[in-house]
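J.: the amino acid sequence is not available; the structure is as follows:
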């Protein structure tokens, strides 16, 4: 089994302290705990913020940086604790919490979209983000262009470009993109890059160090880690976040204090969970490569993956989700494989403690009642179970596809 990776150094915002990342995760976001004589910051639920004086009430409405109580919709101290902790962890000035990862993506895209403008989107990003671009933004006369490389980004670029949106690696297909090169090109033209950084988390992927202006995380997944809350986070400088923050204020976007408290609690163990996900995912992925029922494993952390060299340059680890292509099989055999899995739940999320399996169906094939026998993709999320048990479970399920039994699990 692959050794656990050395946790990455802290982003620049907290390098002034002698703290290791794990220490920071234990102590960030606890400013209000002292007054409550508590280890954890208090859970503050409020629809109304009450001010002791008129002067303080007026001061709360000066400026556009909402990091102190103003009104329940803009947050309580519980939300501010989570936002401050995430901003420091990511080496950013500020952070915005939103109701979900998709809400965070929608806020960033919506804040930058304009009639006559151009948003350049990486091919293969999260499916609902593509639907949002095609069915909401494009009808509003915002031009949407999809690119698959830095070269195609240059070719599609126009003077109306207002945002570049990427995801590394790409959803389902796990393709790597040179985020640093994209950011450098866009910055030279004064256009921000937004990145869905959920897969790598701040521990394995330092988005802002690569020049990414807006880093988006579905905290639903690894940041929380317990599959019991839905929440999104966007980090960046005050300037980079200004239009997104204003968009959220206009749209009435709000996240509950309870959700923030759960995510802040889950964040405490991120430094322990991520190396375990990394090691187990590598072990299971390597085992799957040797199985006759597997055509290929799409996982940039594997040396055989075409994006491996780029992954090594821009990531310090790899978490649990990756995709496999099965050997050609019938729909009945595929269904038998999925249904035979005992330790992998059939679900569409990932990032929790449990392992999951999901058919990874390309958008152009989703309307078909029966999928083609060849090129059938499955996304696996490797949870915190023992990898040997997961491999045994997969081996028993793969037997339904045929091609003989593979070697024993590690």
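T.: Structure received. Since we're looking at a predicted model, the values are computed, not measured.

J.: going by C-alpha atoms from here, please, whenever you check contacts or count neighbours.
T.: OK.

J.: against which helices or strands is the strand or helix carrying residue 389 packed?
T.: Counting by DSSP states H and E, the secondary-structure element that holds residue 389 is helix 387-398. For helix 387-398, the packing partners by 3 or more CA pairs under 8 Å, 6 or more residues apart in numbering; DSSP states H and E come out as helix 270-289, helix 331-340.

J.: so which of the ones you listed is nearest residue 321?
T.: Shortest distance between residue 321 and the helices and strands packed on helix 387-398, using CA to CA, is found for helix 270-289: 7.5 Å.

J.: and after that closest one, which helix or strand comes next?
T.: Stepping forward along the backbone from helix 270-289, the first helix or strand reached (DSSP H and E) is strand 294-298.

J.: got the angle for that following strand vs helix 387-398?
T.: Using axes from the mean of the first three to the mean of the last three CA atoms, to 10 degrees, the interaxial angle of strand 294-298 with respect to helix 387-398 works out to 140 degrees.

J.: just checking, what packs against strand 294-298?
T.: For strand 294-298, the packing partners by 3+ CA pairs under 8 Å, 6+ apart are helix 270-289, strand 321-326.

J.: for residue 151, find the nearest of the ones you listed.
T.: If we rank these by CA to CA, the stretch that ends up nearest is strand 321-326, at 25.8 Å.

J.: so which bits of the helix or strand harbouring residue 130 are buried?
T.: Assessed by DSSP H and E, residue 130 sits inside helix 127-132. By neighbour count with 16 or more other CA atoms under 10 Å, helix 127-132 contains the buried residues 129, 130, 132.

J.: could you measure from the last one over to residue 156?
T.: So the one you mean is residue 132. Using CA to CA, to the nearest Å, we find residue 132 at a distance of 20 Å from residue 156.

J.: before we move on, what about the first one?
T.: According to CA to CA, residue 129 and residue 156 sit 19 Å apart.

J.: please apply the same query to the second one.
T.: According to CA to CA, residue 130 and residue 156 sit 17 Å apart.

J.: count of neighbours near residue 381?
T.: Counted by other CA atoms under 10 Å, the residues lying close to residue 381 total 26.

J.: for the helix holding residue 389, which positions count as buried?
T.: By neighbour count, with 16+ other CA under 10 Å as the criterion, the buried positions of helix 387-398 are 387, 388, 390, 391, 392, 393, 394, 395, 397, 398.

J.: what of stretch 179-196?
T.: By neighbour count with 16+ other CA under 10 Å, stretch 179-196 contains the buried residues 179-180, 182-186, 191-196.

J.: mind listing the strands for the stretch 151-300 of the chain?
T.: In the stretch 151-300 of the chain, strands defined by DSSP state E, counting those that start in this stretch lie at 161-167, 193-196, 214-218, 232-236, 294-298, listed in chain order.

J.: next up, a second structure to put side by side with the first:
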């Protein structure tokens, strides 16, 4: 209104204000366009950062929908993706160039699933694209998988498809255990030594006399006990020139930042019958291998042993029998320091007493805890990892 009054009072100066008004409107339009463009670029960068970079998981824990007996896969994915050391490696992968390569890449599809879980406030998301990708690599669904075997399959696919050598090396360092095996002839002084690596430490839950072991510490100690190889198990001695009794022993050389322990609950008999060992077996929240293993079963210096202190990060538990059952995961958030139970799409905070339900029980029943069913079942497979100060993690 003010501009209209000035223009009608001074006709001789009408062109300059009109030109100034036009220039002002163009300037405002340009500023607005630049602002919108800047906001669009910022939003795009934030989307990329959520995938490749920067912010950690700050939203509530997110579940994964069951696509058809994918509870085992869902449980393992939750443990992988809740491990900030693993996701730190995952976020630095080289993105495949073509759409076909992207669909076939397990690391890339796992990265997209992580981004999908972090985007928005959904309680659960579907791992459909990753499941399709795994199917291309002959990972079958609508069958009950063994968690330890599926974990090994996923890890090998990740290691194979990560193109950057330094990331492959970081992945190995994060999970790989190093053992030195000794074979000593009992008739002479001949001895063989060899180092080997493994992804999980397969712990027996029965001793040599088929008695139940009562704790995780007992299982670790029994795994490293020397064993006499006699009868049909004798080995050929190069010095004696024939098969002789040997003493087999193992020494611990190196433990990774993420230590994976596998309780061998599935027992195989000579009659080809497989059954599950569901007896009670406790495990601690903190584990120091220096206190569990004697000095003669370790092959490491003091600096290496100083890192052998662990805290529990995750438990993958199985409820049911060898032919059918259900998996869920108990994971401790490394940012919130709280325990969660991931039961496919259902997620809820739990206490340490709830986690101890996975100690096992002869009766494989379930009990209700609010709207979530927690398994009163045996620990079948655990994996964990995180360094808290100087403390690693195990599971």
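T.: It's in. Owing to the predicted nature of the structure, the values given are computational and were not obtained by experimental measurement.

J.: what's the TM-score here?
T.: Comparing the chains after superposition, counting by TM-score structural alignment, normalised by the length of the second structure, produces a TM-score of 0.24; 164 aligned residues with a CA RMSD of 7.4 Å.

J.: for the longest helix seen in the second structure, name the packing helices and strands.
T.: Longest helix in the second structure by number of residues, with DSSP state H as the criterion: helix 15-52. In this structure, helix 15-52 of the second structure makes packing contacts with helix 106-118, judged by 3+ CA pairs under 8 Å, 6+ apart.

J.: okay, angle between the helix it packs on and helix 15-52 too, please.
T.: Per the same axes, to 10 degrees, the angle that helix 106-118 of the second structure makes with helix 15-52 is 120 degrees.

J.: tell me the helix or strand right after helix 106-118 of the second structure.
T.: Next helix or strand after helix 106-118 of the second structure toward the C-terminus (DSSP H and E): strand 124-125.

J.: residue 55 of the first structure is nearest to which of the strands of the stretch 151-300 of the first structure?
T.: Between residue 55 of the first structure and those, the shortest gap by CA to CA is with strand 232-236, which sits at 30.1 Å.

J.: ok so, going back, deepest-packed of the helices and strands packed on helix 387-398 of the first structure, please.
T.: Comparing these on average neighbours per residue, with mean count of other CA atoms under 10 Å, the densest one is helix 270-289 at a mean of 22.

J.: what helices and strands are in contact with that one?
T.: Applying 3+ CA pairs under 8 Å, 6+ apart, we find helix 270-289 of the first structure packed against helix 21-27, strand 294-298, helix 387-398.

J.: swap in 10 Å and give it another go.
T.: Other helices and strands packing on helix 270-289 of the first structure, by 3 or more CA pairs under 10 Å, 6 or more residues apart in numbering; DSSP states H and E, are helix 21-27, helix 201-204, strand 294-298, strand 321-326, strand 377-381, helix 387-398.

J.: possible to save the ones you listed as JSON lines with distance to residue 105 of the first structure?
T.: JSON lines is the format used below for those (distance: least, CA to CA, whole Å):
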{"stretch": "helix 21-27", "distance to residue 105 of the first structure": "25"}
{"stretch": "helix 201-204", "distance to residue 105 of the first structure": "16"}
{"stretch": "strand 294-298", "distance to residue 105 of the first structure": "25"}
{"stretch": "strand 321-326", "distance to residue 105 of the first structure": "20"}
{"stretch": "strand 377-381", "distance to residue 105 of the first structure": "22"}
{"stretch": "helix 387-398", "distance to residue 105 of the first structure": "33"}
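
J.: select, out of these, the one closest to residue 250 of the first structure.
T.: Of all those, helix 201-204 sits nearest to residue 250 of the first structure, with 28.5 Å by CA to CA.

J.: how about that closest one: buried residues?
T.: Along helix 201-204 of the first structure, the positions that meet the burial threshold by neighbour count (16+ other CA under 10 Å) are 201, 202, 203, 204.

J.: other SSEs contacting that helix?
T.: Looks like helix 201-204 of the first structure contacts helix 77-89, strand 214-218, helix 270-289 (3+ CA pairs under 10 Å, 6+ apart).

J.: now the helices for the second structure?
T.: When assigned using DSSP H, the helices of the second structure occupy the ranges 2-9, 15-52, 71-81, 84-90, 99-104, 106-118, 128-136, 147-161, 165-175, 216-223, 289-292, 302-305, 352-355.

J.: you'd agree residue 15 of the second structure is up against residue 8?
T.: No. Residue 15 of the second structure is beyond contact range of residue 8, at 11.8 Å (criterion: CA atoms under 10 Å).

J.: so can I have TSV of the buried residues of helix 201-204 of the first structure showing distance to residue 79 of the first structure?
T.: As requested, the buried residues of helix 201-204 of the first structure are exported to TSV (distance: CA to CA, whole Å):
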residue	distance to residue 79 of the first structure
201	19
202	19
203	21
204	24
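
J.: for those, which one is nearest residue 214 of the first structure?
T.: residue 202 (12.8 Å).

J.: next one: the closest one from residue 85 of the first structure, what distance?
T.: Separation of residue 202 of the first structure from residue 85 of the first structure (CA to CA): 11 Å.

J.: next: residue 193 of the first structure.
T.: According to CA to CA, residue 193 of the first structure and residue 85 of the first structure sit 22 Å apart.

J.: equivalent analysis for residue 324 of the first structure, please.
T.: In terms of CA to CA, residue 324 of the first structure sits 35 Å off from residue 85 of the first structure.

J.: now residue 167 of the first structure
T.: When CA to CA is the yardstick, residue 167 of the first structure and residue 85 of the first structure sit 23 Å from each other.

J.: show me which of the two is the more surrounded one.
T.: In this comparison of residue 167 of the first structure against residue 85, neighbours counted by other CA under 10 Å, the higher total goes to residue 167 at 25 against 21.

J.: before we move on, the earlier item: so which of the helices and strands packed on helix 387-398 of the first structure comes closest to residue 79 of the first structure?
T.: If you check each of these against residue 79 of the first structure by CA to CA, helix 270-289 wins as the nearest, at 18.5 Å.

J.: strands of the stretch 151-300 of the second structure, start to end?
T.: 177-185, 191-198, 201-204, 227-229, 235-237, 242-244, 246-254, 258-264, 266-268, 274-276, 286-288.

J.: now do the last one: which elements does it pack against?
T.: In other words, strand 286-288 of the second structure. On a contact count with 3+ CA pairs under 10 Å, 6+ apart, strand 286-288 of the second structure meets helix 216-223, strand 309-312, strand 392-394.
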